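Visitor: Sequence unavailable; structure follows:
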């Protein structure tokens, strides 16, 4: 169960991360935030990123072998990257609607699945 909780916490963390890192780009397309100064955007992004860490830190602590979790640190990092790219792709495709999936994106995801396979291989 710790592995599942770890991945779920990473998913939530990555939603906040994607919004903190890239949400301001979508926000700047609106009339509301079009002319905001960079410092304001940075501060808002930091506020959103705070919630990323509220979920990321417990995910890593729960998932690591040293605390009774099922993953070593390399496995945790690879899981984090895969979750990050999946969440990012879903948000920009369905929420921001600024990207469309193409064959090379699918090929890249297949490579990611292969990376996960190799990192978990004994």
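Guide: Arrived safely. Here the structure is a predicted model, which is why all the values come from computation and not from measurement.

Visitor: use CA for all of it now, contacts and neighbours both
Guide: Will do.

Visitor: what's whichever helix or strand residue 59 is part of packed up against?
Guide: Secondary structure from DSSP states H and E places residue 59 in helix 38-63. Counting contacts by 3 or more CA pairs under 8 Å, 6 or more residues apart in numbering; DSSP states H and E, helix 38-63 packs against helix 2-27.

Visitor: what's the helix it packs on packed up against?
Guide: Checked by 3+ CA pairs under 8 Å, 6+ apart, helix 2-27 has helix 38-63, helix 73-90 packed alongside it.

Visitor: As a markdown table, these with distance to residue 22 and mean neighbour count would be great.
Guide: Formatted as a markdown table, those follow (distance: least, CA to CA, whole Å; neighbours: other CA atoms under 10 Å):
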| stretch | distance to residue 22 | mean neighbour count |
| --- | --- | --- |
| helix 38-63 | 9 | 17 |
| helix 73-90 | 9 | 17 |
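
Visitor: looking at the ones you listed, which is closest to residue 26?
Guide: helix 38-63 (11.7 Å; CA to CA).

Visitor: let's bring in a second one:
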């Protein structure tokens, strides 16, 4: 399975994330403010672990944008810690994490996290 679909599966059912989308949020969900929505997109896919003129792994970098529901009823710091642990425990590397900022259109807090996953091909 592709890394982005593996990651979607990993995040599905994660506490406080109600829905996970890949590549884009459908028009019907764009203005949803009563649910926490995650959006996954590929940032870069590179070959890695070269040897004998052959690559032996694919390194996929993903952007995860999280749009928190407007009526937040959970500790956002603990949410971030638990999310980092989820990635760490599943061999992802979190390499960029911005703070939560307000979406000017919906007023929701959102955040962008960048992670990468190395998958061996053979």
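Guide: Sure thing, it's come through. Bear in mind the structure is a predicted one, so any value in this text is a computation, not a measurement.

Visitor: where does the TM-score land?
Guide: Superposed pair, TM-score by TM-score structural alignment, normalised by the length of structure 1: 0.30. Supporting alignment: 63 aligned residues with a CA RMSD of 4.8 Å.

Visitor: follow-up on the earlier one: I'd like the helices and strands packed on helix 2-27 of structure 1 as JSON lines, with distance to residue 116 of structure 1 appended.
Guide: Output for those, formatted as JSON lines (distance: least, CA to CA, whole Å):
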{"stretch": "helix 38-63", "distance to residue 116 of structure 1": "16"}
{"stretch": "helix 73-90", "distance to residue 116 of structure 1": "7"}
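
Visitor: which parts of stretch 84-92 of structure 2 are buried?
Guide: Counting neighbours by 16 or more other CA atoms under 10 Å, one finds that the buried residues in stretch 84-92 of structure 2 are 84, 87, 92.

Visitor: closest one to residue 112 of structure 1 among the helices and strands packed on helix 2-27 of structure 1?
Guide: helix 73-90 (6.6 Å).

Visitor: now the angle from the closest one to helix 38-63?
Guide: Interaxial angle, helix 73-90 of structure 1 versus helix 38-63 (axes from the mean of the first three to the mean of the last three CA atoms, to 10 degrees): 130 degrees.

Visitor: Can you spell out which helices and strands pack onto helix 73-90 of structure 1?
Guide: helix 2-27, helix 103-120.

Visitor: Turn those helices into TSV, including distance to residue 63 of structure 1.
Guide: Output for the helices and strands packed on helix 73-90 of structure 1, formatted as TSV (distance: least, CA to CA, whole Å):
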stretch	distance to residue 63 of structure 1
helix 2-27	5
helix 103-120	14
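
Visitor: Of those, flag the one that's most buried.
Guide: Mean neighbour count (mean count of other CA atoms under 10 Å) peaks for helix 2-27 among the helices and strands packed on helix 73-90 of structure 1, with a mean of 20.

Visitor: Tell me what angle the helix holding residue 59 of structure 1 forms with helix 2-27.
Guide: 170 degrees.

Visitor: Can you get me the centre-to-centre distance for helix 38-63 of structure 1 and its chain?
Guide: Chain-centre distance of helix 38-63 of structure 1: 11 Å, with CA atoms, centre = their mean, to the nearest Å.

Visitor: Stretch 3-21 of structure 1 too?
Guide: Per CA atoms, centre = their mean, the centroid offset for stretch 3-21 of structure 1 relative to its chain is 5 Å.
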